[in-house]
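A.B. asks: Coordinates for the following, if possible.
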Amino acid sequence: MSRRDQYYNKAKQQGYRSRAAYKLKQLDDTANLIDEHATVVDLGAAPGGWLQVAHELAGDEGTVIGVDRQRIKPIDGCETIKGDMTDAETRERLHERIGKADVVLSDMAPNMSGEYSLDHARSIHLARQAFETALAVLAPDGAFVVKVFDGPDLSKFRSDIESEFQYVRAVRPDASRDESSELYLVGKGRLTAPVQVGDELDVEIVDTGHEGDGIAKVDGYTLFVPDTEVGETVRTRIDDVKPNFGFGERME
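C.D. replies: From the prediction side, this is the model:
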């Protein structure tokens, strides 16, 4: 039995709406994406296989919302929004419903033309739209998962995601078809700091950390600067950024 038939039959037997449900299960096993009580947004969610799995993982106290231009048959414990995620109105409806999400998922794929370079370019275009939505709705330290087809534009897209998350990895679930070039980029630790690595700025040291490093505040964001004293104003270069704090190097 082919891998495709294996997961297709398994989905039918276990009540999932698509064989893709097992891709999300495997992605979660690999990257620990969805915790209990999480708020999850699934973009391009029809027919709903990923929504079913997301609800299982988030539990009854979680919030799971699917967005798609197609109508999605109701799923217990999940909500849906019928609309195009690229439309401002749809994004506003989503924002009003959830505020911020812990996880944004996208298993969207373009209509296949059979021409590799075109299908790859279209997949990256869809993935970028999902990425823009994720940046708008993700809470600090949130996670993003998006499907892409491997190809020459992947490196630049991955680099863009890496600039917004603590780390990014590429995952190929076992449930993907053998012949498919699809893979999933998984970003974890959404960065929402007001500074970026390489920035140079003057900061006032207002406190001292447990390790003896000076602490400065930048728009409420905590910045640790070694070799500084409380009361100093120093020039620093940002060399590491986390969602809730960062590190700067004192410049002479």
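
A.B. asks: C-alpha from now on. contacts and neighbour counts both.
C.D. replies: OK.

A.B. asks: Contacts only, for residue 142.
C.D. replies: 101, 102, 103, 188, 189, 190 (Cα atoms under 8 Å, 6 or more residues apart in numbering).

A.B. asks: this one as well, want them side by side:
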Amino acid sequence: MTRKDEYYNRAKQEGYRSRSAYKLKQLDATANLLHEGATVVDLGAAPGGWLQVAQQEVGEAGTVVGVDRQRIDALDGVETVRGDMTEDATKDEVREIVGEADVVCSDMAPNMTGEYELDHARSVHLVRQALEVALDLLAPGGDFVAKVFDGQDLDDLKADIEPEFEYVREVRPDASRESSSELFLVAKGRLTAPVAEGDTVTVEIVDTGHEGDGIAKVEGYTLFVSGAEAGEEVEVRIDEIKPKYGFAQRVE
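C.D. replies: Alright, predicted model coming up:
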């Protein structure tokens, strides 16, 4: 049995609307994307295979929203928005439902022309559109995953995504067709800090952490400063940025 037949038959037997449901299952197993109570936005969600998987994983405490220009048949526990994800009205409708998202995902692919370089370029364009939505919706620490076809623009695409997240990796699920050039970019840990690694700033140490580091705030963002004490005003260099806090060293 070919890989295509295997996952197609499994989807029919297990009640999934598309074989691509197994891609999200495998991406989740690899990158730990979904969890109980999470808020998930699926872009280009029709017919709904990814929505089914997401809803199963986040449970009743979670929120799952599917966005597509095509109609998505109703699914228990899932909200759907019919519209173009690049339009403000659609974004506003999604934001009204979710506020912020923990995961934004996309299994979208362009209409295939059979010209490899053109299909690759169009897939990159779709990822960039999905990324724009993700950066608008994701909470600090949130994750983004999107399908793209391998090709010459992949490295530039990754380079544009990487500064916005802790890291980006390529994942090729087994459920993808053997002949396909598709892969998924998984970006973990949305960064929203007002400072970047290597920056030098002057901060006031307002408290002391459990391990003795000084604590400073930059526009509400927490920095742990080694060797600093509460009440000091010090110049520091940013060494490491995490979604909700960072680490800095005193500049001597």
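
A.B. asks: and the contacts of residue 142 of the first structure as a markdown table, adding neighbour count and distance to residue 216 of the first structure?
C.D. replies: Rendered in a markdown table, the data for these read as follows (neighbours: other Cα atoms under 10 Å; distance: Cα to Cα, whole Å):
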| residue | neighbour count | distance to residue 216 of the first structure |
| --- | --- | --- |
| 101 | 23 | 29 |
| 102 | 24 | 28 |
| 103 | 27 | 30 |
| 188 | 24 | 26 |
| 189 | 19 | 22 |
| 190 | 26 | 22 |
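
A.B. asks: Tell me which entries of those lie within strands.
C.D. replies: Secondary structure assignment (DSSP state E) places 101, 102, 103, 188, 189, 190 from the contacts of residue 142 of the first structure within strands.

A.B. asks: need these in JSON lines with distance to residue 206 of the first structure, can you?
C.D. replies: Listed next are these as JSON lines, based on distance: Cα to Cα, whole Å:
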{"residue": "101", "distance to residue 206 of the first structure": "33"}
{"residue": "102", "distance to residue 206 of the first structure": "32"}
{"residue": "103", "distance to residue 206 of the first structure": "34"}
{"residue": "188", "distance to residue 206 of the first structure": "30"}
{"residue": "189", "distance to residue 206 of the first structure": "27"}
{"residue": "190", "distance to residue 206 of the first structure": "26"}
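
A.B. asks: of those residues, closest to residue 82 of the first structure?
C.D. replies: Distance to residue 82 of the first structure, by Cα to Cα, is smallest for residue 101 among these, at 18.1 Å.

A.B. asks: Isn't that closest one up against residue 138?
C.D. replies: Yes: using Cα atoms under 8 Å, residue 101 of the first structure and residue 138 qualify as a contacting pair, with a distance of 4.8 Å.

A.B. asks: Now for these two: what residues contact both?
C.D. replies: Counting by Cα under 8 Å, 6+ apart, no residue touches both residue 101 of the first structure and residue 138.

A.B. asks: still on that earlier bit, looking at the second structure, which of the contacts of residue 142 of the first structure hold up?
C.D. replies: Mapping the contacts of residue 142 of the first structure onto the second structure (both residues aligned by TM-score structural alignment, their matches' Cα atoms under 8 Å) leaves 101, 102, 103, 188, 189, 190 still in contact.

A.B. asks: any idea which helix is longest in the second structure?
C.D. replies: Among the elements of type helix in the second structure, defined by DSSP state H, the one spanning the most residues is helix 116-137.

A.B. asks: Just the buried positions in that one, please.
C.D. replies: By 16 or more other Cα atoms under 10 Å, the buried positions in helix 116-137 of the second structure come out as 119-128, 130-131, 133-135, 137.

A.B. asks: again, but for stretch 60-68 of the first structure
C.D. replies: For stretch 60-68 of the first structure, a neighbour-count test (16+ other Cα under 10 Å) marks 62, 63, 64, 65, 66, 67, 68 as buried.

A.B. asks: Residue 115 of the first structure: how many residues sit nearby?
C.D. replies: 8 (other Cα atoms under 10 Å).
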